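Participant: Okay, structure incoming, though there's no sequence with it:
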């Protein structure tokens, strides 16, 4: 680790001011590669959603086929995250990280050349598998590169900022390319980033030692099938009533499989996820907050994209520009988040971020067609961006603190899996409520309720954070 803390002068009271951790040298380069991978994976979602109308027209996809372009990725990603984290712990995190990035990048290149919808769906599943290997291994590499404390918090904050910047850039690029060129160009945006990460990773990332153990085949199969069934059922809930067997059946099957998985893991000699991860109260609350956070934000992109294009007739690029203040505010706030957390503590910062998320969603719940963008949308986007930045850092720090060397990959896999399932739960709940209330106002109130759950988790945290 090369987190360097410069010597500080002693004050008149005889106490040195709290040093500000700095990230320099090889650690900075390693952080750049890890943050680049995180940004690439986050960039993929706005890219695909903006390109989806062009895919439907170019490949003759039905509404169901278009939904599978999204679902195939989510099922593979959500189902394999725990296995991906465990693989990094056993085989070496850099090795598994690079394998995931290579798979993700190759699939991103092939999807831009897909001759049919069936091929596109298959490639998207492969891409999800690559992300499931890369994401938890990348977070575990960050944990092994930066020890607990200010340096790690600053690294997590910078990763959050990089993800927000990539979302902002992705919105602009995807909107511009969709308006001026082909949807196939949009789908190739991840390829240069993936190739750069693969070239730099061996130079700046240290390999972690292999650990003796086995993969726990029963646990891996149950976790993959359970998470995939749950995610699939929740994605169907965005289109069908909850009472529909294709929704309730899959959600119920996923819940049963995950319950069996938990029972098997308690008896396994080398479980895919260490039960000790769930013995810490603050970590459990961090998982709960991470589960709820996507639901507090997903409605913003989902509802406002349709509001701008259908109600106001704005083109894709103008819509992307209108949404830009959210990720930009998130990036700016995330840069300062580590310093704020060090002074205020994880609990206070997390509660403040959740409160901003509640306020932003309730503000948008009052939005009407007659309202101006500057007075009624822009302030809410700023509140949501700042709230997200102040919510992500404390939850991530609490969820990853106190992990041993052999648990980092599993812990990262759980954190990513909870976030993925949370996104599916949030979208399903928002679409269900908005369809029954007849508008997006109910959806934003539901998002505020998810943010309230984050606030509850923050309030129950025992201390200022580790």
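Facilitator: Happy to help now that I have it. Here the structure is a predicted model, which is why all the values come from computation and not from measurement.

Participant: drop to CA atoms for contacts and neighbour counts, all remaining ones
Facilitator: Fine.

Participant: Would you mind listing the buried residues in stretch 430-444?
Facilitator: Of all the residues in stretch 430-444, those buried under the rule 16 or more other CA atoms under 10 Å are 430-435, 440-444.

Participant: how far out from the middle of the chain is it?
Facilitator: Distance of stretch 430-444 from the chain centroid (CA atoms, centre = their mean, to the nearest Å) equals 23 Å.

Participant: Repeat that for stretch 380-399.
Facilitator: Taking mean C-alpha positions (CA atoms, centre = their mean), stretch 380-399 and its chain are 12 Å apart.

Participant: do stretch 169-185 as well
Facilitator: Offset of stretch 169-185 from its chain centre (CA atoms, centre = their mean): 22 Å.

Participant: buried stuff in that stretch?
Facilitator: So for stretch 169-185, counting by 16+ other CA under 10 Å, buried means 169-178, 183-184.

Participant: Pipe those into a markdown table and attach secondary structure and distance to residue 151 per row.
Facilitator: Shown next, in a markdown table, are these (DSSP: H, G, I helix; E, B strand; the rest coil; distance: CA to CA, whole Å):
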| residue | secondary structure | distance to residue 151 |
| --- | --- | --- |
| 169 | helix | 27 |
| 170 | helix | 28 |
| 171 | helix | 30 |
| 172 | helix | 32 |
| 173 | helix | 32 |
| 174 | helix | 34 |
| 175 | helix | 36 |
| 176 | helix | 37 |
| 177 | helix | 38 |
| 178 | helix | 40 |
| 183 | helix | 40 |
| 184 | helix | 40 |
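
Participant: how close does the residue sitting nearest the centre point of the chain sit to residue 393?
Facilitator: Closest to where the C-alpha atoms of the chain average out (CA atoms, centre = their mean) is residue 419, at 5.9 Å. Separation of residue 419 from residue 393 (CA to CA, to the nearest Å): 14 Å.

Participant: Between those two, which contacts overlap?
Facilitator: Shared contacts of residue 419 and residue 393, defined by CA atoms under 8 Å, 6 or more residues apart in numbering, are absent.

Participant: for comparison:
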């Protein structure tokens, strides 16, 4: 692909990386920025306790549900075009959310924002793949990408709490307007359009994957609120299973599939997707339930709760940035295993927190371990998820990585919420809160253990068998 050049002849790699990272930071930031501000949002817009969860779920549903459609659209229509389209939708939706006069208005535009993120997110990783050569250059770029994702999640919690208490929760969304506008201008200046790929768009695959993933996420979210015996929960999950099975059948016959099934021909990629689902489920549970612990058990305000997450960032970012150098001495697989093991230790430590536990020893110290875990783990998992993929299918591979990310974030969190609810059934007051939060961290620990098992039996084991052939431009299985 042709690059734009400086007058000196050097490519604008720094500018391209900055555009990719800032746009991805916006996406991740808006997942976490609302968490510490939820009480203020509930107070101003009149959300009920049950409906408040949909401030997050409305975004996650459309984000996860339309991810594959957005990824394949970038492959077919051009990634810069879809990058700018997704960015424009996301930015305008942020403005509308900030101006929300009611709960219904906010939820509607959160869903639109999630759709914009679903178009934008796969393009960010696909552009990274096509602009940075495989090897050390791409490893370094992916490490920055992973660092930006993890750091922005924590920054979102800090920023959301500070703004909610000292300015307004709306400010967290308004800030996207100048950033989004600037990124659109920069994209047209520095990003070259990728070649369009002729062929029939896989509309049946797009529809079944979108409805199937959306139905699965909706069903698990609802189960946490209404129970597994709820008819709508049962119908949603059963319908989602049927749609996903139909989607697989369609993809086997599609000339230009929205998700090339050859992505799953590699133990490395398949293991990376499964491990990512479990790892992200545990990590989102960490953010969600630590916020609840700090505010409902320890009595912290929104701003102090946000600032209390700083230990999770102190070591996360430097370790993520150091991954390319560490890979030279230790393999990516070893870093991944060490990272997950450290995460298991940190999550298990958090499960012992109670009402009388000091913040420093019960929360801050295990947060340091969680930060190190994310820094060492996310970059190798991302690289494994796109390993051996040709440029023509880069969007589909990045879409699969992001779908795994969102399924872990939404379905994984819902599973933890359901487990925590079962463990605390019949309890009241502080005993209810402490038991529920402790059970959530125990469930997160179990998820990390399963993630470790998958990594060792797929990604690590694949080092001892011949690698799968790269996916061709047609993406045939």
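Facilitator: Alright, I've got the coordinates. Bear in mind that the values here come from a model prediction, so they are computed numbers and not experimental data.

Participant: Helix, strand, or coil at residue 258 of structure 2?
Facilitator: The three-state label given to residue 258 of structure 2 by DSSP: H, G, I helix; E, B strand; the rest coil is coil.

Participant: Give me the neighbour count for the aligned partner of it in structure 1.
Facilitator: Per TM-score structural alignment, the equivalent position to residue 258 of structure 2 in structure 1 is residue 272. For residue 272 of structure 1, the neighbour count with other CA atoms under 10 Å is 28.

Participant: Same question for residue 257 of structure 1.
Facilitator: 21.

Participant: For the counterpart of it in structure 2, give me its contacts.
Facilitator: Superposed on structure 2 with TM-score structural alignment, residue 257 of structure 1 falls opposite residue 243. Counting by CA under 8 Å, 6+ apart, residue 243 of structure 2 touches 208-209, 211-212.

Participant: Relative to residue 436 of structure 1, how far out is residue 442 of structure 1?
Facilitator: From residue 442 of structure 1 across to residue 436 of structure 1, the span is 9 Å (CA to CA).

Participant: start and end residues in structure 1 for the host helix or strand of residue 80 of structure 2, please.
Facilitator: For residue 80 of structure 2, the host element (DSSP states H and E) is helix 79-98. Mapping helix 79-98 of structure 2 onto structure 1 (TM-score structural alignment) gives residues 93-112.

Participant: mapped onto structure 1, which of the contacts of residue 243 of structure 2 are still contacts?
Facilitator: Shared with structure 1 under both residues aligned by TM-score structural alignment, their matches' CA atoms under 8 Å, the contacts from these are 208-209, 211-212.

Participant: Residue 161 of structure 2 against residue 38, yeah?
Facilitator: No: using CA atoms under 8 Å, residue 161 of structure 2 makes no contact with residue 38, being 9.1 Å away.

Participant: Measure how far stretch 113-128 of structure 2 is from the centre of its chain, please.
Facilitator: Centroid separation between stretch 113-128 of structure 2 and its chain, computed with CA atoms, centre = their mean, is 11 Å.

Participant: Could you report the distance from residue 413 of structure 2 to residue 113 of structure 2?
Facilitator: From residue 413 of structure 2 to residue 113 of structure 2 the distance is 20 Å (CA to CA).

Participant: for residue 128 of structure 2, that is, sorry about that
Facilitator: Distance, residue 128 of structure 2 to residue 113 of structure 2, using CA to CA: 22 Å.

Participant: And the helix or strand hosting residue 251 of structure 1 against structure 2, how far off on average?
Facilitator: Assignment of secondary structure by DSSP H and E places residue 251 of structure 1 within helix 245-267. Compared with structure 2 after fitting, helix 245-267 of structure 1 deviates on average by 1.3 Å (mean CA distance after the TM-score superposition for structure 1).

Participant: Next, the contact list for residue 227 of structure 1, please.
Facilitator: If you count contacts by CA under 8 Å, 6+ apart, residue 227 of structure 1 has them with 75, 78-79, 254, 258, 421.

Participant: 6 Å instead, please
Facilitator: By CA atoms under 6 Å, 6 or more residues apart in numbering, residue 227 of structure 1 lies in contact with residue 79.

Participant: For whatever residue of structure 2 lines up with it, which three-state class applies?
Facilitator: When structure 2 is aligned by TM-score structural alignment, residue 227 of structure 1 is paired with residue 213. Using three-state DSSP, the structure places residue 213 of structure 2 in helix.

Participant: do you know how far residue 213 of structure 2 is from residue 202 of structure 2?
Facilitator: 16 Å.

Participant: what do you get for residue 450 of structure 2?
Facilitator: Distance, residue 450 of structure 2 to residue 202 of structure 2, using CA to CA: 34 Å.

Participant: what's the burial count for residue 193 of structure 2?
Facilitator: Residues lying near residue 193 of structure 2 (other CA under 10 Å) number 18.

Participant: I'd assumed residue 81 was in contact with it.
Facilitator: No: taking CA atoms under 6 Å as the definition, residue 193 of structure 2 is not a contact partner of residue 81, at 7.1 Å.

Participant: So for those two, which residues contact both of them?
Facilitator: By CA under 6 Å, 6+ apart, no residue touches both residue 193 of structure 2 and residue 81.

Participant: thinking again about what came up before, ok, residue 450 and residue 202 of structure 2, which is more surrounded?
Facilitator: When residue 450 of structure 2 and residue 202 are compared for neighbours, residue 202 comes out ahead with 19 against 15, by other CA under 10 Å.

Participant: aligned partner of the more buried one in structure 1?
Facilitator: By TM-score structural alignment, residue 202 of structure 2 lines up with residue 216.

Participant: In contact with that match: list those residues for me.
Facilitator: 271-272.

Participant: Quick check: it vs residue 278 of structure 1, distance?
Facilitator: 19 Å.

Participant: circling back to that earlier point, give the closest residue to the residue nearest to the centre of structure 1 in space, chain neighbours not counted.
Facilitator: In this structure, residue 419 of structure 1 finds its nearest non-sequential neighbour in residue 291, 5.2 Å apart by CA to CA, 6 or more residues apart in numbering.
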